[in-house]
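In: below are the sequence and a predicted model; questions follow.
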Amino acid sequence: MTRGTPPAHPPEDPPRVLLWRWRRNPLRRRSDLAQAWIGLGLLLAVLAALPAAVLWAGHTAHRHHTATAQKQKADWRHTSAVLVRDAPRHPEPGSHEARKTLYPATVRFTDPRGQTRTAKADVEPGLTAGSTVRVWVNAEGRITGPPLTTEQIRDRVIGSALLAAMAVPLLGAAAYGYAHRRLERHNLARWDTAWAETAPRWTTSR
């Protein structure tokens, strides 16, 4: 009675050694140690730069948007405009949704130069032609939204700080990836040189 051949098992992956680039061993190359130092240096740089970048981005954004809001308040006018045509009616008049819904409608207003102009403005539904609404007009005489509020400035400052918080680690990762590729190319070039020197000794002529 013949014994069956046991099924072949796939080779197991060798265990990964933590921080192997820092451990002395015959297979460790100089480039491995260099990559370890580069990774450590970039990690420390990211940790040091992260809070500074967040504070700088937040401060810069706050200063910029605050100055923008002040300029808007100084240059823009909150003036009256008259509807040229009836505004569309909401399908559910008097509902909570209707009180929050605005429709674009043609209005007539006087710009900062004293000229009468017409433009589109968002108005409440159901207003009839001749109704008066309040609109914001910028220095060029175009209808615009209201100047930036404190809440809008705060949201933009937070957004800028978050972008900085994401950008610093991404830049660190990109720098590490670039260094890794350069070291790999260096290793491949050394392997090619070593093989060119070794191959002739392995080749037998007949």
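Out: Right, received. Where do you want to start? What you are looking at is a predicted structure, and each value in this text was computed from that prediction instead of being measured.
In: contacts, neighbours, all on C-alpha from now
Out: OK.
In: now the helices for this protein?
Out: 30-75, 96-100, 150-202 (DSSP state H).
In: ok, which of those helices comes nearest W22?
Out: helix 30-75 (6.5 Å; C-alpha to C-alpha).
In: next up, the contacts around the residue nearest to R28 when sequence neighbours are not counted.
Out: What sits nearest to R28 in space, not counting adjacent residues and going by C-alpha to C-alpha, 6 or more residues apart in numbering, is R21, at 6.9 Å. If a contact means C-alpha atoms under 8 Å, 6 or more residues apart in numbering, then R21 has R28, D32, L33, A36 as its contacts.
In: try this one next to it:
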Amino acid sequence: MTVRVISGLWRWRRNPLRRRTDTAETWFALLAAVLIVVGAPAVGVAVGTGVHDRLAQWVQDQRQARHLVTATVVRRVPHPPIDPDPETASARDAHHRVVATWRAPDGRVRTGPSISPRAVTPGDRFRLWTDARGRIVPRPMDLSTATSHAVLAGAGAAAATAALVEAVRRLVVWRLMHRRYTRWDQAWERAGQDWGRTGTGR
């Protein structure tokens, strides 16, 4: 794209039919091409790096604040009535609701509802994540997931930047063409309604 714009600019350089709008359009196209080729990736890298640093810090904070403990099943909780929707029913059946007891990191014993990753019976044990007070919390994010989110954020930022530059370029080109057509109309008005007739200009 950049090479094509530069060749077009060189072609207009010595063309006697060149107008100001032609030169402005070509120079702006060159600027837009440079921003898309160089600027958009730079924005993507900057955004991706920033997101990755923040998520990595968040992962570290979660690992420090969340604890994996062993819970013991007290009793199973029966499923609600049969759901006619197969999708929601499948999602519900993939988890096993139980009442369990576990020891919090601060030493206190807690009992409450929980979800077991597999079918269990009273007395079975399973692992769950809690905060420092023993309240159940989601599993902390891992670093690979944080990296994936950062890559997606960087790619999205680069694509959005390129799209914004292209939208601005199209808007500027539209404005230049509008100005060009306006000047043509003014030139036709100055030429008069009888331009081109036999005897005109004598």
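Out: Great, that's in hand. The model shown is predicted, which means the values in this text are computed figures rather than measured ones.
In: still on that earlier bit, can you list the contacts of R21 of structure 1 in JSON lines and add distance to A121 of structure 1?
Out: Listed next are the contacts of R21 of structure 1 as JSON lines, based on distance: C-alpha to C-alpha, whole Å:
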{"residue": "R28", "distance to A121 of structure 1": "70"}
{"residue": "D32", "distance to A121 of structure 1": "64"}
{"residue": "L33", "distance to A121 of structure 1": "65"}
{"residue": "A36", "distance to A121 of structure 1": "61"}
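In: now restrict those residues to buried residues only.
Out: If you count burial by 16 or more other C-alpha atoms under 10 Å, the buried members of the contacts of R21 of structure 1 come out as D32, L33, A36.
In: number of nearby residues for the aligned partner of A164 of structure 1 in structure 2?
Out: Correspondence of A164 of structure 1 to structure 2, assessed by TM-score structural alignment: A157. When neighbours are defined as other C-alpha atoms under 10 Å, A157 of structure 2 has 21 of them.
In: cool, and W188 of structure 2?
Out: 12.
In: now do the one 3 residues further on
Out: Counted with other C-alpha under 10 Å, residues neighbouring A191 of structure 2 total 11.
In: kindly report the same for L128 of structure 2.
Out: Neighbourhood size, L128 of structure 2 [other C-alpha under 10 Å]: 20.
In: okay, the match of A164 of structure 1 and I36 of structure 2: tell me how far apart.
Out: Distance from A157 of structure 2 to I36 of structure 2, counting by C-alpha to C-alpha, to the nearest Å: 12 Å.
In: again with H79 of structure 2
Out: As judged by C-alpha to C-alpha, H79 of structure 2 and I36 of structure 2 stand 55 Å apart.
In: ok, the two, which is more surrounded?
Out: The neighbour comparison of H79 of structure 2 against I36 (other C-alpha under 10 Å) goes to I36, with 22 against 11.
In: show me the contacts for the corresponding residue of structure 1 for that one.
Out: Matched to structure 1 by TM-score structural alignment, I36 of structure 2 sits across from V46. By C-alpha under 8 Å, 6+ apart, the residues touching V46 of structure 1 are V168, P169, G172.
In: show me the residue at the heart of structure 2, geometrically.
Out: Nearest to the geometric centre of structure 2 sits G156, at 3.9 Å (C-alpha atoms, centre = their mean).
In: my guess is that residue contacts G44. True?
Out: Yes. Taking contacts as C-alpha atoms under 8 Å, G156 of structure 2 lies within contact range of G44: 7.3 Å.
In: tell me the buried residues in stretch 42-59 of structure 1?
Out: L42, L43, V46, L50, A53, V54, A57, G58.
In: and for the second one, nearest residue in space, chain neighbours not counted?
Out: Right, the one you point to is L43 of structure 1. Leaving aside its sequence neighbours, L43 of structure 1 sits nearest to G172 (C-alpha to C-alpha, 6+ apart; 7.4 Å).
In: let me see the contact set for the counterpart of P147 of structure 1 in structure 2.
Out: Superposed on structure 2 with TM-score structural alignment, P147 of structure 1 falls opposite P140. For P140 of structure 2, the residues meeting the contact criterion (C-alpha under 8 Å, 6+ apart) are V59, Q62, R63, R66.
In: again, only using 7 Å
Out: When contacts are counted by C-alpha atoms under 7 Å, 6 or more residues apart in numbering, P140 of structure 2 touches V59, Q62, R63.
In: please apply the same query to H96 of structure 2.
Out: Taking C-alpha under 7 Å, 6+ apart as the criterion, H96 of structure 2 is in contact with I115, S116, P117, R118, A119.
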